[in-house]
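*Asks:* need a structure here:
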Amino acid sequence: MRWRLRKINFKQNGGELMKNRKVPIFTESKLAKVTNNNDDHKKLRNDGFGSVHKGTLEEHNGTVVVRDTVVVVKKPKDMDKSLLNKDFQRELEILMNISCKNVVKLKGICLETRIPSLVYEYIPNGTLFKLIQQNELTWEQCFKIAAEAALALDHMHSTTQPPIFHGNIKLANILMGRNNSVKISDFGTSVLISPEHRHIIAIQKKDSLHYINLEYLVTGMLKIQSDVYSFGVVLMELLTGKKLHVTESEKSINTIHRFICSVKGDMLSDVINFEGASEDEIEGLRTIAEIAVKCLDQSRANRPTMSNVVQQLANINPSSTVEEENEETEPEVDADKLSSCLSCLGMDSACI
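*Replies:* From the prediction side, this is the model:
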């Protein structure tokens, strides 16, 4: 019965079509081996979408194991099958071939479960949330994180067809790679969910509600502009060094309102600690705060695109050059548009 059920799920999830696409397909037994049968000791977290386990994937060259790769397996909750996005095969292929180094790599998918399970690369250096808690971010690090996160979102919004939005941008989904390079995780989750049901997932993520603009409560839809709003909240938390209160939604809304009023009223020092900052650094922080306010506009028509945000950040010059990342260069994406931002980061093509 289990074998037959796996075959049924594989067929219903479009397995025959996926065989002809450039997407590695894992069996359920393979993922069980990777995660040691979903061992609780390997569980990283549970969220509104499902469980997340760390595991080790053996990569082969023919019959020879060439390396062991640490991965993350995201197993969705057994939600209503009707929520499955019918076009997810095409979108997953796009995600598999993303060349942006600031997006966590999707390594494959399992179609033998009722809702497909996703396999991602493992990023070992924690989340932006933990980094902010340490309260040790310099101005250069703050700028670098903001710029790289913007580049990643712009890449997904502007260079993929169809455009792919995240739907759950927050501190916990911004991971830190080598040299504090940004790695946005959880791309791929939204492509499994049909657009008319994506708000259900957002509501289930109770720790994410303050990242979602109130507009979606009226329309019942998350859109690309929703990512822009969430990015504005992340910028605010990055600048203030404080995460909004998850269980105190009214307090969170008031915090956002106070931040906006402080920026518009030229009283940024009320919400950001300028102690020890130079005049140039203060001016840069003020510019980033103004970008955050634009992103937090309650009218989605007034929010900038992520391309606009990238260009505005490109006009900011940190007081010192950010250390270059010695990562392997991948094909460039929109090099002309992003060259000024990459130049001021001193990173060449490391972030694309």
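
*Asks:* only C-alpha atoms for contact and neighbour calcs from this point on.
*Replies:* OK.

*Asks:* For the spatially most central residue of the chain, give me its contacts.
*Replies:* The chain has Ile184 as the residue nearest its centroid, 3.3 Å off, counting by CA atoms, centre = their mean. Applying CA atoms under 8 Å, 6 or more residues apart in numbering to Ile184 gives the contacts Asn102, Val103, Val104, Ala149, Ala152, Asn173, Ile174, Leu175.

*Asks:* Could you confirm the last one falls within a strand?
*Replies:* Just to be clear, that refers to Leu175. Yes - counting by DSSP: H, G, I helix; E, B strand; the rest coil, Leu175 falls inside a strand.

*Asks:* ok, and the closest non-adjacent residue to it?
*Replies:* Leaving aside its sequence neighbours, Leu175 sits nearest to Thr127 (CA to CA, 6 or more residues apart in numbering; 4.3 Å).

*Asks:* isn't the one you found right up against Lys170?
*Replies:* No - between Thr127 and Lys170 no contact is recorded; they are 9.9 Å apart, counting by CA atoms under 8 Å.

*Asks:* The nearest residue to Ile109 once chain neighbours are set aside in helix, strand or coil?
*Replies:* In space, Ile109 comes closest to Leu118 once its chain neighbours are excluded; the distance is 4.7 Å by CA to CA, 6+ apart. Three-state call for Leu118 (three-state DSSP): strand.

*Asks:* Let's compare: structure for the following, please.
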Amino acid sequence: MEGYHSYGKACVPDQFASNESSLSIKLTVGIGVGLLVLLVGGSWIYWGLKKRKLIQLKEKFFQQNGGILLQQKLSNYQGSVETAKIYSAEELEKATNNYNESRVLGQGGYGTVYRGILPDNKEIAIKKSKIGSQHQVEQFINEITVLTQIIHRNVVKLLGCCLETEVPLLVYEFITNGTLSDHIHDKGRSFFLSWEKRLKIAAETARALAYLHSATSVPIIHRDVKTANILLDDNFTSKVSDFGASRLIPHDQTELNTLVQGTFGYMDPEYFHTSQLTEKSDVYSFGVVLAELLTGRMALSFNVPESERNLAKYFVSAVNDDRLFQILEDHIVNEGNIKLLKEVANIAKSCLSLRGEDRPSMKEVAMELEGLVIMEKHPWGNANVNIEEIENLLNAPTQSFNIDVGTSCSSNTTTGYDSMINQVLKPLDGGR
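*Replies:* As a prediction, this is how the structure comes out:
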């Protein structure tokens, strides 16, 4: 019969079979599309919820790491601004190869410092606090607050920070040549730390401390001056670092009553006994640094006779008894001008006076050392050291900067947090 086929089964019209097949295909496609939409929609919802949860976690860390406190502290200080960055957690993880042990530069009570490499091959140092210590968070906030007040060529530069991780992170310029302590106390290195370099490092460190005390918008006491906190670059330029213990001094005060903090061997005995922190406490610590530079000895040693364990006492006693050249490093005596060595020793001795009022200011120390550097370079014209040249060195331009961490970081909204992580430092009006 026309239009029908028979193969031993019921005869079905061709058109009907074709429609049934088309319907089956459409149904299969429809189910597939539906499942795909469901899958995509479900994935979108999942990733959306995951992203929101991550943002909320970062907000939590921001507040936990003192972001609100940082905002409040920084709002108290105004000044001209230098740009710096708020880094993301992902950026710093990638820069340190997920904080690989091979990237560790140093460790201490504060936490760990890592070497990082950014995509543009710029090297950075990342300071990571210890987990679960409120004191570490406070020191972190304090360090940012202090470093936002000054940029100086002899102070390590703060590049930015990260508040969105479990522990706060600070990002600094990477200083290539280690610490002054490494160079003084490593016998393989100390011989190459010439007298000329030592005098230069001393003058530059004094210059930086003088700036902290008298040329910043708010005076700053470092409170932990020591050779381990003085970094050196490839040119042996001094960079004062680690401001976690530092304090800002209101203009109407000359001292602070505070919990004693610092490093034994470098700590001002007057501050230790009275808890009265003044600028002269840094002067004492700097005197110990000078004594280290001259003698190559540790600030505290326990493998020497008891009379020699405390370098400050031992050094002052040696100068008073005219035994200075018995305790100086041999190669320094051979290289240095005897008169200049005595001058530096006398500066160190005056810095190490037991009473703060008997110590010079850091500005006076810096001026004396700058004068000695000029005399070292121009020994035949040392009678006419130019005071104006020294003043100009001490009064080189410096700037302050501030961190804009956003105006809101509420846990029930992501707007404030998003604005925080997307901002860099913004200029403030009325900068000098």
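
*Asks:* Now the TM-score, please.
*Replies:* Aligned and superposed, the two chains score 0.76 in TM-score terms (TM-score structural alignment, normalised by the length of the first structure); 317 aligned residues with a CA RMSD of 3.8 Å.

*Asks:* sorry, back to before: of Thr127 and Lys170 of the first structure, who's got more company?
*Replies:* Remark: of Thr127 of the first structure and Lys170, Lys170 carries more neighbours, 27 against 22, as counted by other CA atoms under 10 Å.

*Asks:* Quick one: residues contacting the more buried one.
*Replies:* Per CA under 8 Å, 6+ apart, neighbours of Lys170 of the first structure: Ser208, Tyr211, Ser230, Phe231, Val233, Val234.

*Asks:* what's the mean gap between the helix or strand containing the fifth one and the aligned bit of the second structure?
*Replies:* Val233 of the first structure is part of helix 224-240, with elements assigned from DSSP states H and E. Taken against the second structure, helix 224-240 of the first structure registers an average deviation of 1.0 Å after superposition, with mean CA distance after the TM-score superposition for the first structure.

*Asks:* got a list of contacts for that helix?
*Replies:* If you take CA under 8 Å, 6+ apart as the criterion, helix 224-240 of the first structure is touched by 132, 142, 146, 150, 157, 164-171, 211-213, 243-244, 256, 259, 271-273, 285, 288-289, 291-297, 300, 303-306.

*Asks:* Using PyMOL, make a named selection holding only the buried ones among those.
*Replies:* To isolate the buried ones among those in PyMOL, judged by 16 or more other CA atoms under 10 Å, type:
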select buried, resi 132+142+146+150+157+164+165+166+167+168+169+170+171+211+212+213+243+244+256+259+271+272+285+288+289+291+292+293+294+295+296+297+300+303+304+305+306
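
*Asks:* what's the distance between Ser269 of the first structure and Leu285 of the first structure?
*Replies:* As defined by CA to CA, to the nearest Å, Ser269 of the first structure lies at a distance of 10 Å from Leu285 of the first structure.

*Asks:* What of His157 of the first structure?
*Replies:* 25 Å.

*Asks:* Which residue ranges of the second structure form strands?
*Replies:* With DSSP state E as the criterion, the second structure has strands at 85-86, 104-108, 111-117, 123-129, 158-162, 169-173, 220-221, 230-232, 238-240, 247-248, 255-257, 276-278.

*Asks:* Ok, which of these comes nearest Lys60 of the second structure?
*Replies:* strand 158-162 (13.2 Å; CA to CA).

*Asks:* Looking at the second structure, name the residue matched to the residue nearest to Leu175 of the first structure.
*Replies:* Counting by TM-score structural alignment, Thr127 of the first structure corresponds to Thr179 in the second structure.

*Asks:* That match touches Thr227, doesn't it?
*Replies:* Yes - assessed by CA under 8 Å, Thr179 of the second structure is found in contact with Thr227 at 6.8 Å.

*Asks:* Trp139 of the first structure against Glu281, yeah?
*Replies:* Yes - Trp139 of the first structure sits in contact with Glu281 when judged by CA under 8 Å, with a separation of 6.8 Å.

*Asks:* Need the overlap of contacts for these two.
*Replies:* Common neighbours of Trp139 of the first structure and Glu281 (CA under 8 Å, 6+ apart) are Pro318.

*Asks:* before we move on, the earlier item: want to throw the strands of the second structure into JSON lines with distance to Val137 of the second structure?
*Replies:* Below are the strands of the second structure laid out as JSON lines (distance: least, CA to CA, whole Å):
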{"stretch": "strand 85-86", "distance to Val137 of the second structure": "17"}
{"stretch": "strand 104-108", "distance to Val137 of the second structure": "15"}
{"stretch": "strand 111-117", "distance to Val137 of the second structure": "11"}
{"stretch": "strand 123-129", "distance to Val137 of the second structure": "7"}
{"stretch": "strand 158-162", "distance to Val137 of the second structure": "12"}
{"stretch": "strand 169-173", "distance to Val137 of the second structure": "10"}
{"stretch": "strand 220-221", "distance to Val137 of the second structure": "19"}
{"stretch": "strand 230-232", "distance to Val137 of the second structure": "23"}
{"stretch": "strand 238-240", "distance to Val137 of the second structure": "21"}
{"stretch": "strand 247-248", "distance to Val137 of the second structure": "15"}
{"stretch": "strand 255-257", "distance to Val137 of the second structure": "21"}
{"stretch": "strand 276-278", "distance to Val137 of the second structure": "22"}
